[in-house]
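Novice: what's the 3D shape of this:
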Amino acid sequence: MFFLQVDEEISLKLIEKRDAQLLFQLTEYSRDHLRNWLGWVDYSRTLKDTKNFIKLALQKYADHTDLVTLIWYRGIPAGSLALYDIKWNNFSGNIGYWLGKDFEGKGVMTRSCNAMVEYAFGTLGLNRLELKAALDNKRSRSVAERLGFRQEGELRQAEWLYDHFVDVAVYGMVAGDWPEK
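Specialist: Model prediction:
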């Protein structure tokens, strides 16, 4: 089972079936907040939907293509951070994340992503990571920029958010650019 202690306040733990109720409650509590930027929120309406997501995430973990973690902040679930769509033949993967509405502005995501990037480059030996965020999602984009990801482009109308398309910024980093190396 994957577990990573980020610092004295934060840890990342592989999402498990027993986390379903906690994850669903966090999603439900932050639903309107998350819906501003995440297209999956309306597809996660019930505890059963969350359980199905966890089942799929665990299968992808077993297949070595995804690592979906629950972010624990001061002993309570704060959000999720994933290293996903790992392409071992290209030594590449993607980073995706979200935080519950009460956990923003505390550095939780930047510290968590810093640890995940270090794990991806240092432990897994990946060479390239990508991160995508809606152009207008300043908080998400600032996490990428604080970590040293470079904006490599913009994808026009790349995501459908319920009733409109949004443009997406694409960020990338290669292992040689990682400041921890």
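Novice: contacts and neighbour counts: CA atoms only from here.
Specialist: Noted.
Novice: Who are the contact partners of the spatially closest residue to residue 60 that is not a sequence neighbour?
Specialist: Using Cα to Cα, 6 or more residues apart in numbering and skipping residues adjacent in sequence, the residue nearest residue 60 is residue 66, 5.3 Å away. Going by Cα atoms under 8 Å, 6 or more residues apart in numbering, residue 66 touches 57, 60, 82, 83, 84, 85, 86.
Novice: Count the residues that sit near the last one.
Specialist: Neighbouring residues of residue 86 were enumerated by other Cα atoms under 10 Å; the total is 21.
Novice: swap in the fifth one?
Specialist: Other residues within reach of residue 84 by the criterion other Cα under 10 Å amount to 21.
Novice: and it, what does it touch?
Specialist: 65, 66, 67, 68, 93, 94, 95, 96.
Novice: about what we covered before: now the contacts of residue 66: which count as buried?
Specialist: Buried members of those, counted by 16 or more other Cα atoms under 10 Å: 57, 60, 82, 83, 84, 86.
Novice: Just the element for the spatially most central residue of the chain, please.
Specialist: For the chain, the residue nearest the mean C-alpha position is residue 97 (2.2 Å; Cα atoms, centre = their mean). In this structure, residue 97 is located in strand 92-99 according to DSSP states H and E.
Novice: one more, for comparison:
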Amino acid sequence: MREWLGWLDHIESVEDSLNNIKARIKAFADNGGYPESFAIIYNGEIAGTVGFNDVNKFNRIGVVGYWLGEKFQGNGIMTKAFESLIEYGFRELGLNRIEVSAAIDNKKSRALPEKLGFTQEGERRQAEWLYDRFVDHAFYGLLAEEWHSDNRED
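Specialist: Got it, this is the predicted structure:
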């Protein structure tokens, strides 16, 4: 996962993880009891996470982040988790727009929004510093009206 997740080198201790969990709990409280991120549990193990890295309440936009451990990939786990997050974002959080950004060369990460009906709206040059270089990102968006018009059950 390190190839595409620049924050991994900043988690060096149990305290680092604890601080992250405390920040997530605070966000939960600040968001009126609605969580913004979720652990993905598969067969009793933490397989990954999916959630909103940012929620702009005024403009009703959520920015999604996700990762899945290598041994869990290829089983449709992230697709189901991501679909659930989209439903949650539109129905419970009242979002109008959900955004995803992924490194151009990160084919696995880009396949998910493409599979779920997001529109690639453009590219951002040198959008992220990954260890020793800048990488460009593809930028995707999905509107609430597009999700519902896709004949998904209400």
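Novice: quick one: TM-score?
Specialist: Here the TM-score for the pair of chains, by TM-score structural alignment, normalised by the length of the second structure, is 0.91; 148 aligned residues with a Cα RMSD of 1.4 Å.
Novice: re earlier: which of the contacts of residue 84 of the first structure still touch in the second structure?
Specialist: For these, the aligned pairs still in contact in the second structure (both residues aligned by TM-score structural alignment, their matches' Cα atoms under 8 Å) are 67, 68, 93, 94, 95, 96.
Novice: what do we get in the second structure for residue 121 of the first structure?
Specialist: Applying TM-score structural alignment, one finds that residue 121 of the first structure aligns to residue 90 in the second structure.
Novice: cool, residue 141 of the first structure as well?
Specialist: Under TM-score structural alignment, residue 141 of the first structure pairs with residue 110 in the second structure.
Novice: Surely its match forms part of a helix?
Specialist: Yes - counting by DSSP: H, G, I helix; E, B strand; the rest coil, residue 110 of the second structure falls inside a helix.
Novice: wait, what's in contact with it?
Specialist: By Cα under 8 Å, 6+ apart, the contact set of residue 110 of the second structure is 102, 103, 104, 138.
Novice: The strand holding residue 97 of the first structure vs the second structure, average distance?
Specialist: Strand 92-99 of the first structure differs from its equivalent in the second structure by a mean of 0.7 Å after superposition (mean Cα distance after the TM-score superposition for the first structure).
Novice: average gap between whichever helix or strand comes after that strand and the second structure?
Specialist: Next helix or strand after strand 92-99 of the first structure toward the C-terminus (DSSP H and E): helix 108-118. Superposed on the second structure, helix 108-118 of the first structure shows a mean distance of 0.6 Å to its aligned residues (mean Cα distance after the TM-score superposition for the first structure).
Novice: other SSEs contacting the longest helix along the first structure?
Specialist: Ordering each helix of the first structure by length in residues (DSSP state H) puts helix 47-62 first. Applying 3 or more Cα pairs under 8 Å, 6 or more residues apart in numbering; DSSP states H and E, one finds that helix 47-62 of the first structure contacts helix 20-29, strand 67-73.
Novice: In the second structure, what range does it match?
Specialist: Under TM-score structural alignment, helix 47-62 of the first structure corresponds to residues 14-29 of the second structure.
Novice: Tell me which residues of the matching stretch come out buried.
Specialist: For stretch 14-29 of the second structure, by 16+ other Cα under 10 Å, it's 24, 25, 27.
Novice: got these as a markdown table, with distance to residue 120 of the second structure columns?
Specialist: What follows is the buried residues of stretch 14-29 of the second structure, written out as a markdown table (distance: Cα to Cα, whole Å):
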| residue | distance to residue 120 of the second structure |
| --- | --- |
| 24 | 29 |
| 25 | 32 |
| 27 | 29 |
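Novice: Of the contacts of residue 84 of the first structure, which is the nearest to residue 34 of the first structure?
Specialist: Closest to residue 34 of the first structure out of the contacts of residue 84 of the first structure is residue 96 (13.3 Å), distances taken as Cα to Cα.
Novice: what about that closest one, how many neighbours?
Specialist: 16.
Novice: And it? What does it align with in the second structure?
Specialist: Looks like residue 96 of the first structure aligns to residue 65 there (TM-score structural alignment).
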